[in-house]
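>>> prediction below, plus the sequence it came from.
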Amino acid sequence: MQIPAKQTPRSFGRVNWMGLSTLAKRETLRFLVVWTQTLLAPLVTAGLFLLIFTIAIGPGRPDVMGVPFLIFLAPGIMMMTVIQNAFANTSSSMVIAKVQGNIVDTLMPPLSPLEILLGYLAGAISRGVMIALIVAVALAVVLGLVPQNPLFSFVFVILGGAFMGALGLFAGIFANKFDQMAAITNFIVTPLAFLSGTFYSVQALPPVLNRISHVNPVFYLIDGLRYGMIGVSDSSPYLGTAICIFATFLVCGITWQMLRTGYRLKA
């Protein structure tokens, strides 16, 4: 009778801190080495959105929720920029590794599925936070917009980076080709970002669309950051925080399971 091999604890302890920090550093350096594309370009995009809406709508646009439209618009554009780039950081890293065949470099080291997940999320959150800080400084200089509730602003930026980073990793694992990744981005991520109250208050929507919007976690991310930046929101920021935390843990749990089983990662 064959005796099963004795499982020995990892020599570096319960957590591979060196491996985790190395993976997090790799995912962070991925976007820092091309900062003009990953940090400067989102700032330009956010500025163009504000400029276009200013020119198209003009100064005659009435206030929204008691604040000037441009001030109302700014936090939504900031969060939209954060979540799109957090999603891109993990999804592009994973799908490129799979297509190029070097995903083995991530799977072979002694990293647990949770450590791999956290390493990827560290890069996504770091990119989201850096972009948020850059855009916030630009808004303060151009519009004089200073966060009224800095703690809420910070919390929702972190939640936005974590939620969309986990969703991007899920999409990167699921997609086997670049065109599949592009389809997920174009038909799921972009509509979620644009149709979640970025450019309008959901109070202006018909009742059915209003209820649908309140099911979307991205709505609470945008609404929560808007509360943190300008002090107004369509829903309770505490409810939004709870929903975003639940959605983040849910997506992280699904992605962790995919990493644990090697779904579409191991031949």
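Yep, it's here. What you see is a predicted model; the values in this text were computed from it and never measured.

>>> alpha carbons only for contacts and neighbour counts from here, please
OK.

>>> buried residues, the helix ranked longest in the chain. List them.
Taking DSSP state H as the criterion, the chain has its longest helix at helix 69-100. Within helix 69-100, the residues scored as buried using 16 or more other C-alpha atoms under 10 Å are 69-98.

>>> do stretch 11-21 as well
Neighbour counts using 16+ other C-alpha under 10 Å place N16, G19, L20 of stretch 11-21 among the buried residues.

>>> try stretch 125-139
I125, S126, R127, G128, V129, I131, A132, V135, A136, A138, L139.

>>> distance check, the first one against N210.
From I125 across to N210, the span is 29 Å (C-alpha to C-alpha, to the nearest Å).

>>> adding another structure so you can compare the two:
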Amino acid sequence: MVELNKKYHIGVKKFGFVNWIGFKSLWLKECNRFMVVWQQTLLSPLVSSLLFLSVLSLALGNNRGDVLGYSFISFLAPGLIAMSILGQSFSHSVSSLMIGKIQGNIVDMLYAPLSALEVSMAIILAALTRSFLIATISIGVFSLIVEIPIYNILYIFVFGFLGAFILGSLGFITGLWAEKFDHTATVTNFVITPLSFLSGVFYSIDKLPQFFQTISHINPFFYMIDGFRYGFLGKSDGSINIGLIYLSILSVLIWYVAFFLYKKGYKIKS
């Protein structure tokens, strides 16, 4: 027994400032969760975007007129892609926490040697991974049927990242707050969908009265869509620099709220 004690030292595992092994494992687990049902998580958003594109192109026609110097369909396509990745980023984070709470296995994360920083970032980055996979697939498919120029891929990445990160963080907060899927549907139907549709996805805000243009410039979804579209067309409805600053600050604030609520155990610890 004395020899055994000398040979093996029992102590607390030291992970350093960040438990990279646990962080990577949770991120991979979240990615595997949406990859298992890829038809629903990756293919379904593409089909929805294509249906929007088809219906509007048939109803309005590609010769509806120039929007920002491009045909209506070329203007519409980047907005639909952006709207899709934003919605799916929110959906991933909120469903991850809701499923864990309903099935009771959220305790696995609570008892694991993972900090609030590691858990929140792993789930949100998995939502980002899902969003960027959808964006890549959608851009590839859309480019086959619609003429979509690419002005600057850096703007596509930055605004796509900021938008998906904000929605992933918002989904994380919603997942902590909601007690059933009806609550998450309320946020989707009364917050996410209206802000998305009123963000300039289907129109240029120059067509709106001045009062509604001012309201649109407050809507963060407007800057997400506008900046993402700018990466394709090189033209925008609003200020790209203001959008970058606005979304960067908003992303930090919303993530911090998500981090703080999880750290306090909001609605997940008795």
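It's in. It should be emphasised that the depicted structure is a prediction, and the values quoted were computed from it without experimental measurement.

>>> sorry, back to before: looking at the buried residues of stretch 11-21 of structure 1, which are in helices?
Among the buried residues of stretch 11-21 of structure 1, the members found in helices (DSSP H) are G19, L20.

>>> read off where stretch 71-87 of structure 1 ends up in structure 2.
Alignment of stretch 71-87 of structure 1 against structure 2: residues 74-90, by TM-score structural alignment.

>>> what does stretch 221-237 of structure 1 give?
By TM-score structural alignment, stretch 221-237 of structure 1 lines up with residues 224-240 in structure 2.

>>> how far does that stretch sit from the chain's center?
Between the centre of stretch 224-240 of structure 2 and the centre of its chain there are 18 Å (C-alpha atoms, centre = their mean, to the nearest Å).

>>> cool, stretch 173-187 of structure 1 as well?
With C-alpha atoms, centre = their mean, you get 17 Å for stretch 173-187 of structure 1.

>>> which bit of structure 2 covers it?
Using TM-score structural alignment, the residues of structure 2 aligned to stretch 173-187 of structure 1 are 176-190.

>>> equivalent analysis for stretch 116-134 of structure 1, please.
Against structure 2, stretch 116-134 of structure 1 falls on residues 119-137 (TM-score structural alignment).

>>> give me the mean deviation of that stretch from structure 1.
Its aligned residues in structure 1 lie a mean 0.6 Å from stretch 119-137 of structure 2 after superposition (mean C-alpha distance after the TM-score superposition for structure 1).

>>> list the contacts of that stretch.
Identification of contacts with stretch 119-137 of structure 2 by C-alpha atoms under 8 Å, 6 or more residues apart in numbering yields 23-24, 26-28, 30-31, 34, 41-43, 45-46, 81-82, 84-86, 88-90, 92-93, 96, 109, 160-161, 164-165, 168-169, 172, 258-259, 262.

>>> where along the stretch 151-267 of structure 1 do the helices fall?
178-184, 190-194, 207-213, 217-230, 237-261 (DSSP state H, counting those that start in this stretch).

>>> between those helices, which one is nearest to L50 of structure 1?
helix 190-194 (14.3 Å; C-alpha to C-alpha).

>>> just how off-centre is that closest one within its chain?
12 Å.

>>> same thing with stretch 186-196 of structure 1?
Counting by C-alpha atoms, centre = their mean, stretch 186-196 of structure 1 comes out at 13 Å from the chain centroid.

>>> and it, what's buried?
Residues of stretch 186-196 of structure 1 classed as buried under the neighbour-count rule (16+ other C-alpha under 10 Å) are V189, L192, A193, F194, S196.

>>> chain neighbours aside, what residue packs nearest to the fourth one?
The one in question is F194 of structure 1. Once flanking residues are discounted, F194 of structure 1 sits nearest to M80: 7.7 Å by C-alpha to C-alpha, 6 or more residues apart in numbering.

>>> the helix or strand following the longest helix of structure 1 vs structure 2, mean deviation?
Later in the chain than helix 69-100 of structure 1, the nearest helix or strand by DSSP states H and E is helix 104-107. Its matched residues in structure 2 lie on average 0.8 Å from helix 104-107 of structure 1 after superposition (mean C-alpha distance after the TM-score superposition for structure 1).

>>> for I212 of structure 1, what are its contacts?
For I212 of structure 1, the contact set (C-alpha under 8 Å, 6+ apart) is empty.
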